[in-house]
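In: Quick one: sequence plus predicted model below, questions after.
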Amino acid sequence: MFVRELHLRDFRSWPQADLELGPGPTVITGRNGFGKTNLIESLFYLATMRSHRVGNDAPLVASSKTSALVTATVENNGRELTASLQINAEGSNKAWLNTSPQRRPRDLLGVLRTVLFAPEDLMLVRGDPSDRRRFLDELVAQRGPRLAAARSDYDRVLRQRSALLKTAGSALRRGGSDGASVLSTLDVWDSQLADLGAAVTAARIDVLNDLRPHVVGSYAAIAPHSRPADLRYRSSAGDAVLPADDEPADPEHIASVLLAELARVRDKEIDRGLSLVGPHRDDLDLILGSETAKGFASHGESWSFALALRLGSVELTRVEGIEPVIMLDDVFAELDAARRRKLVEFTAGAEQLLITAAVADDIPEQIGGRRIRVELLEEDGVRRSVITGVDDLGSLGPGSEIVGSLDAVLDGSQELSGESGTLSS
């Protein structure tokens, strides 16, 4: 699988970008803040329906604009699909597949499969449970729209149930019909939360069981002298939700466990006005030896574990019969020589490898391919990213060119394809 074309309109710092890509490595260089990561982020969003940097869509839309457009043409085993996503600063997004409107943006899930490794991945080891939940949910979402729908529906029910809990205490104190109505409504929300929560939990457990051996093996290869690594799902409803001996998760069993636990903690939830049980409170334990990595792992062990999680994700996708697009966002500057070497060895066979770096010298010399340079221009107080050149044009094939030039942009006599660079091959 590889991205053949990427087109952006009003996405973050890019008023316009038109890139023709291809198999093999592509390295995007530019100083921090120049917009190179935004290119990677747009593809990751298209693959997962979420950003790896922000929790809502508004920052993805260029200043003073109401929407951004991301379009990518993806080739997979000779089959070509073009996915387009309109990201709105407010309101629902819109999606198209081969110019045909889709009912929901998540219908695009599965068109592009990616694995992104970024400096933020250190938070998978050292950060909050929400970082690790997001990691699992991204893997689940890329398996298709149906599994992603369960999480979306769960979040909707969770918001409504939590809003009820905030008012339940005062209603119960008033008693009478108000109290009875609250309890009856809460019973309905408990049932829906348990059913949808079971679907989310089961999908996470199943993807974790598939992922686990790949992460264990990757960590052992990266850090052969460290303690052995392992992964374990930790549910807010207790170990009763977990299947035995890596068996597939049973959603019906999980739903019954969640429902019983919701009943047990109901008084506490009403007192606190919070939903205390469900996949929104779960965690992924990253284990080194007999201890959880968070709080006990050294800096080197933490980076090794973060890297192993991403490399394991690549192997998981390959086992499913898909060669994912591997994206490395400014990570070589964060790794020591040994981990750089392991990463280079592992990604050498990638069908498509997209790399960003602030300094070209951070990229190991074994990595060939093309080099795209990105600059940030400011005119009348408006900052915008542009593509200013390509190194090693011969690797792009005959007729390759960059349309426009930096000098022309700087003197105002010519735009790079309107407002940005256009790379063609």
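Out: Now that the structure is in, tell me what you want to look at.
In: can we go C-alpha only for contacts and neighbour counts from here?
Out: Fine.
In: for the host helix or strand of Asp190, packing partners?
Out: Assigned by DSSP states H and E, Asp190 falls within helix 176-222. With contacts taken as 3 or more C-alpha pairs under 8 Å, 6 or more residues apart in numbering; DSSP states H and E, helix 176-222 sits against helix 129-141, helix 145-174, strand 229-234, helix 251-264, helix 299-319.
In: Any chance of these in a markdown table with mean neighbour count and distance to Gly289 as columns?
Out: What follows is these, written out as a markdown table (neighbours: other C-alpha atoms under 10 Å; distance: least, C-alpha to C-alpha, whole Å):
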| stretch | mean neighbour count | distance to Gly289 |
| --- | --- | --- |
| helix 129-141 | 20 | 19 |
| helix 145-174 | 17 | 32 |
| strand 229-234 | 20 | 6 |
| helix 251-264 | 19 | 29 |
| helix 299-319 | 21 | 12 |
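In: Any chance of CSV for these, columns distance to Val241?
Out: CSV is the format used below for the helices and strands packed on helix 176-222 (distance: least, C-alpha to C-alpha, whole Å):
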stretch, distance to Val241
helix 129-141, 16
helix 145-174, 17
strand 229-234, 9
helix 251-264, 5
helix 299-319, 23
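In: and of the ones you listed, who's closest to Arg113?
Out: Among these, the nearest to Arg113 by C-alpha to C-alpha is helix 299-319 (8.0 Å).
In: now the angle between helix 299-319 and the helix or strand following that closest one, please.
Out: For helix 299-319, the succeeding helix or strand toward the C-terminus, using DSSP H and E, is strand 325-329. Here strand 325-329 points in a direction 160 degrees away from that of helix 299-319 (axes from the mean of the first three to the mean of the last three C-alpha atoms, to 10 degrees).
In: Next, the buried residues of the next helix or strand after strand 325-329.
Out: Counting by DSSP H and E, the next helix or strand C-terminal to strand 325-329 is helix 337-347. Applying a neighbour-count criterion of 16 or more other C-alpha atoms under 10 Å, one finds Arg339, Arg340, Lys342, Leu343, Val344, Thr347 buried in helix 337-347.
In: Quick check: Ile270 touching Gly169?
Out: Yes - using C-alpha atoms under 8 Å, Ile270 is in contact with Gly169, at 5.7 Å.
In: distance of Pro81 from Phe44?
Out: No Pro there; residue 81 is Leu. To Phe44, Leu81 is 16 Å away according to C-alpha to C-alpha, to the nearest Å.
In: nope, Gly217 is what I was after
Out: Distance from Gly217 to Phe44, counting by C-alpha to C-alpha: 25 Å.
In: With neighbour numbers in mind, choose between these two.
Out: Phe44 (22 against 17; other C-alpha atoms under 10 Å).
In: second one coming, line it up with the first:
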Amino acid sequence: MHLRRLAVADFRSWEDADLPLEPGVTVLVGPNGAGKTNLVEAAGYVATLGSHRVATDAPLVRRGAERAIVRATVVHHGRELTVELEITPGRANRARVNRAPVAKVRDVLGILRTVLFAPEDLALVRGDPGERRAFLDDLLVSRFPRYAGVRADYDRVLRQRSALLKTARAGGDLRTLDVWDGHLARHGGVLLAGRLELVAGIAPLAAVAFAEVAPTSEAAAARYRSALGAGDELPATAAELEALMLDELARVRRQEVERGVCLVGPHRDDLELRLGDGPAKGYASHGESWALALALRLASYRLLCADDVEPVLILDDVFAELDTRRRRALAGVARTAEQVLVTAAVPEDVPEGLDGTRYTVGRGEDDGPRSVLTGPVTSELESVAGRSS
């Protein structure tokens, strides 16, 4: 799988850009703030319908514009599809595939698959459980796009059930709570089953990858931790997990009503990361934390490759954060990938062997501060300098 073309309009700092791409390595080099990360963020958005930098779509639209457009042409097994996304804050986004509108924006999921490693990934180890849940769900949807609907249904039910619980203190009517328990358990059981299967596949790959990039550290391990119990102790089927959730919801009903919050479900779970006998969070060194984050991304890449869908590998300004051994390990994987997009502040940050096609992102001064992208193409791509890359 590879991108043949990536185009944006009014996306982040870019007013209008159209970037041709080929299999192999493409490097965007330029100072922070020039807009290089914004371009690879657009590619990641096509794959996940989300940003690795912000939680909402509003910051993705260039200041002063009403909407942003992202267009990507993807080649997979000789078949070419062009995805176009229209991002409009405050309104429903729209999508087209080969110029034909699709019923739901999430119908485009699976056309492009990416694995993106960025400085923000340190939060996978040091951040709160929500960071790790999002990592699992994004990877789950990347492998099996149908889970986008499962996650959306679960989130909708969770919001409605939580709102109902909040009315309890004011004497609200809770007669429908049993109904919402059933909906939450049904969707939660499916989502939980998917996560458990995913962790069973990625955990051993992450352990191997960590040993490769941090051979002198203690062994790393990843285990799913649920309010229902440890992941390796839970049943595998959605129906059995649904039954367990219903039992647990009944057990904590009084606590939920008193506190006005939903205490059971995948939204309370975590991916537990360990080094040796202790938790990684709070105990891993800075280097070990980076190595563990890198191991999770490398494991994601290898898991997707095992599904016979080699994703586009995006390395966003990460080599400067890694020591020599980890740079070498990541570069070794990148050299074997069908397509790699790399951003770096200076050419020296890009390891040998990842030269590929190189573009320079700089700034001009015509019509105010502007960025220009120059490289082995005849057309010049310009952007209005905006949010830092």
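Out: That came through fine. Quick caveat, the model's predicted, so the values are computed rather than measured.
In: if we can go back for a sec, of all the helices and strands packed on helix 176-222 of structure 1, which one is nearest Glu20 of structure 1?
Out: Evaluated over these, closeness to Glu20 of structure 1 peaks at helix 299-319, with 23.8 Å, by C-alpha to C-alpha.
In: By how much does the closest one deviate from structure 2 on average?
Out: Following the fit onto structure 2, the mean deviation recorded for helix 299-319 of structure 1 is 0.7 Å by mean C-alpha distance after the TM-score superposition for structure 1.
In: Report the aligned residue range of structure 2 for that helix.
Out: Residues 286-306 of structure 2 are matched to helix 299-319 of structure 1 when aligned by TM-score structural alignment.
In: same question, stretch 7-27 of structure 1
Out: Using TM-score structural alignment, stretch 7-27 of structure 1 corresponds to residues 7-27 of structure 2.
In: residues in contact with Gly110 of structure 1?
Out: Residues near Gly110 of structure 1 by C-alpha atoms under 8 Å, 6 or more residues apart in numbering: Ala47, Gln142, Arg143, Gly144, Pro145.
In: Go ahead and confirm the second one touches Leu109.
Out: Think Gln142 of structure 1. Yes - between Gln142 of structure 1 and Leu109 there is a contact under C-alpha under 8 Å: 5.8 Å.
In: returning to that earlier point: from the buried residues of helix 337-347 of structure 1, pick the one nearest Phe2 of structure 1.
Out: Nearest to Phe2 of structure 1 among these is Thr347, at 14.1 Å by C-alpha to C-alpha.
In: Map that closest one onto structure 2.
Out: Alignment note: Thr347 of structure 1 maps to Ala334 in structure 2; criterion TM-score structural alignment.
In: what helix or strand does the closest residue to that match other than its chain neighbours sit in?
Out: Spatial nearest neighbour of Ala334 of structure 2, chain neighbours left out: Val340 (6.5 Å); criterion: C-alpha to C-alpha, 6 or more residues apart in numbering. Val340 of structure 2 belongs to strand 339-344 when assigned by DSSP H and E.
In: Identify all contacting residues around the next helix or strand after that strand.
Out: Using DSSP H and E, the helix or strand that directly follows strand 339-344 of structure 2 along the chain is strand 357-364. Applying C-alpha under 8 Å, 6+ apart, the external contacts of strand 357-364 of structure 2 come out as 25-31, 34-36, 369-376, 385.
In: Next, the mean deviation of strand 357-364 of structure 2 compared to structure 1.
Out: Mean deviation for strand 357-364 of structure 2: 2.2 Å (mean C-alpha distance after the TM-score superposition for structure 1).
In: Now do that strand and strand 339-344, the angle between them.
Out: Orientation check (the same axes, to 10 degrees): strand 357-364 of structure 2 against strand 339-344 gives 40 degrees.
In: Quick one: mark the members of the contacts of strand 357-364 of structure 2 that sit in helices.
Out: Among the contacts of strand 357-364 of structure 2, DSSP state H puts Lys36 in helices.
In: which of the contacts of Gly110 of structure 1 sit farthest apart?
Out: Across these, the two lying at the largest distance from each other (C-alpha to C-alpha) are Ala47 and Pro145, at 11.0 Å.
In: you'd agree Leu271 of structure 2 is up against Arg225?
Out: Yes - if you go by C-alpha under 8 Å, Leu271 of structure 2 and Arg225 touch, sitting 6.0 Å apart.
In: The aligned partner of Arg370 of structure 1 in structure 2 and Met1 of structure 2: what is the separation?
Out: Applying TM-score structural alignment, one finds that Arg370 of structure 1 aligns to Thr357 in structure 2. Noted for Thr357 of structure 2: a distance of 18 Å to Met1 of structure 2, by C-alpha to C-alpha.
In: Between those two, which is the more surrounded one?
Out: Met1 (23 against 16).
In: tally of neighbours for the residue nearest to that one when sequence neighbours are not counted?
Out: In this structure, Met1 of structure 2 finds its nearest non-sequential neighbour in His76, 4.5 Å apart by C-alpha to C-alpha, 6+ apart. Neighbours of His76 of structure 2 under the rule other C-alpha under 10 Å: 15.
In: do the same with the one 5 residues further on
Out: Using other C-alpha under 10 Å, the number of residues around Leu81 of structure 2 comes to 18.
In: cool, and the one 10 residues further on?
Out: Neighbouring residues of Arg91 of structure 2 were enumerated by other C-alpha under 10 Å; the total is 8.
In: Am I right that it is in a helix?
Out: No - applying DSSP: H, G, I helix; E, B strand; the rest coil, one finds Arg91 of structure 2 to be coil, outside a helix.
In: before we move on, back to that, how near is the residue nearest to Ala334 of structure 2 to Leu205 of structure 2?
Out: Distance of Val340 of structure 2 to Leu205 of structure 2, computed by C-alpha to C-alpha: 21 Å.
In: the more surrounded of these two?
Out: The neighbour comparison of Val340 of structure 2 against Leu205 (other C-alpha under 10 Å) goes to Val340, with 27 against 22.
In: just checking, the more buried one touches Glu310?
Out: No - using C-alpha under 8 Å, Val340 of structure 2 is not in contact with Glu310; the gap is 11.0 Å.
In: could you list every residue that touches the residue most central in space within structure 2?
Out: Nearest to the mean C-alpha position of structure 2, counting by C-alpha atoms, centre = their mean, stands Asp138 at 5.1 Å. By C-alpha under 8 Å, 6+ apart, the contact set of Asp138 of structure 2 is Thr48.
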